[in-house]
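1. the amino acid sequence is not available; the structure is as follows:
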């Protein structure tokens, strides 16, 4: 397995099956041109097997931390350590960029994601609640 940091739209297009929905061209370009946005893709024999995205966030009194935005592993590659390797590689990238921490959100029922994140060193944060606002997409 080889993990690469992706900066080209064509690589995202070739790995489109790893995302929840087909990546849009404009959103992909915007994501890739922002130096605080990171996309890693795991390749097995040059086939995109999994991807992870992260976004750096800086706050005046905290410094910079990373949000693990999305993790996706092709069904045929699940259970082979691809997700854990991607999360670990993302954490290594964030450490190298001076981030003080990494966090993510997943559903309580998503046993596979929880196991992957725990195997990669993540721990649940007790007493936290997630609130969301949804706006129309334009």
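-> Cool, the structure landed. Worth saying up front: this structure is predicted, and the values here are computed from it rather than measured.
2. can we go C-alpha only for contacts and neighbour counts from here?
-> Fine.
3. identify all contacting residues around stretch 20-38.
-> 5-9, 12-13, 16, 39, 53-57, 72 (C-alpha atoms under 8 Å, 6 or more residues apart in numbering).
4. which ones among those lie within strands?
-> Using DSSP state E, the members of the contacts of stretch 20-38 that fall within strands are 5, 39, 53-57, 72.
5. another structure for you, compare them:
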């Protein structure tokens, strides 16, 4: 397995099977061109097998932390440590960028994700409630 940062929209389009939908070129370019955005792709035999995205967030009184935005592993490659390796690679990237911490929101019943994050060294910080706004009704 080889984990590399995505640098071009074409790389994201080649890995779009790992996303919830198609990787639109204009959104891919915007993501990759935005400071603080990270997309790491795991390749197995040259084929995208998993991805993790992260976004740096800075606050005046806290500094910068990394949000693990999304993690995905191709169904045929699951249970092989790819998700854990991607998560750890994002932790390493966050450290290299000077982030003081990293966090992820995950559904409390998503056992595979919880197991992956625990195996990658995440600590349980307790339950929280998330609220959202749909801006495209």
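-> That came through fine. Bear in mind that the values here come from a model prediction, so they are computed numbers and not experimental data.
6. returning to what we had before: of the contacts of stretch 20-38 of structure 1, select the buried ones using a ChimeraX command.
-> Remark: buried members of those, expressed as a ChimeraX selection using 16 or more other C-alpha atoms under 10 Å:
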select :5,7,9,12,16,39,53,54,55,56,72
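7. so which of the contacts of stretch 20-38 of structure 1 comes closest to residue 134 of structure 1?
-> Taking C-alpha to C-alpha as the measure, residue 134 of structure 1 lies nearest residue 55 of those, at 19.4 Å.
8. residue 93 of structure 1 versus the closest one, what's the distance?
-> Using C-alpha to C-alpha, to the nearest Å, one gets 11 Å for the distance from residue 55 of structure 1 to residue 93 of structure 1.
9. centroid-wise, who is the farthest residue in structure 1?
-> Farthest-out residue of structure 1 from its mean C-alpha position, per C-alpha atoms, centre = their mean: residue 61, at 24.8 Å.
10. assumed that one was part of a strand.
-> No - counting by DSSP: H, G, I helix; E, B strand; the rest coil, residue 61 of structure 1 is not found in a strand; it is coil.
11. can you show me the helices along structure 2?
-> 9-14, 25-33, 82-96, 111-119 (DSSP state H).
12. which other helices and strands contact the first one?
-> Judged by 3 or more C-alpha pairs under 8 Å, 6 or more residues apart in numbering; DSSP states H and E, the packing partners of helix 9-14 of structure 2 are helix 25-33.
13. what is the burial count for residue 73 of structure 1?
-> Using other C-alpha atoms under 10 Å, residue 73 of structure 1 is surrounded by 23 other residues.
14. what sits against it?
-> Residue 73 of structure 1 sits next to 18, 49-51, 82-83 when contact means C-alpha under 8 Å, 6+ apart.
15. now tabulate those in a markdown table and tack on distance to residue 102 of structure 1 and neighbour count.
-> Output for these, formatted as a markdown table (distance: C-alpha to C-alpha, whole Å; neighbours: other C-alpha atoms under 10 Å):
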| residue | distance to residue 102 of structure 1 | neighbour count |
| --- | --- | --- |
| 18 | 22 | 22 |
| 49 | 23 | 25 |
| 50 | 19 | 26 |
| 51 | 17 | 28 |
| 82 | 19 | 25 |
| 83 | 15 | 28 |
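16. using JSON lines, lay out these together with distance to residue 131 of structure 1.
-> Formatted as JSON lines, the contacts of residue 73 of structure 1 follow (distance: C-alpha to C-alpha, whole Å):
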{"residue": "18", "distance to residue 131 of structure 1": "26"}
{"residue": "49", "distance to residue 131 of structure 1": "31"}
{"residue": "50", "distance to residue 131 of structure 1": "28"}
{"residue": "51", "distance to residue 131 of structure 1": "26"}
{"residue": "82", "distance to residue 131 of structure 1": "30"}
{"residue": "83", "distance to residue 131 of structure 1": "26"}
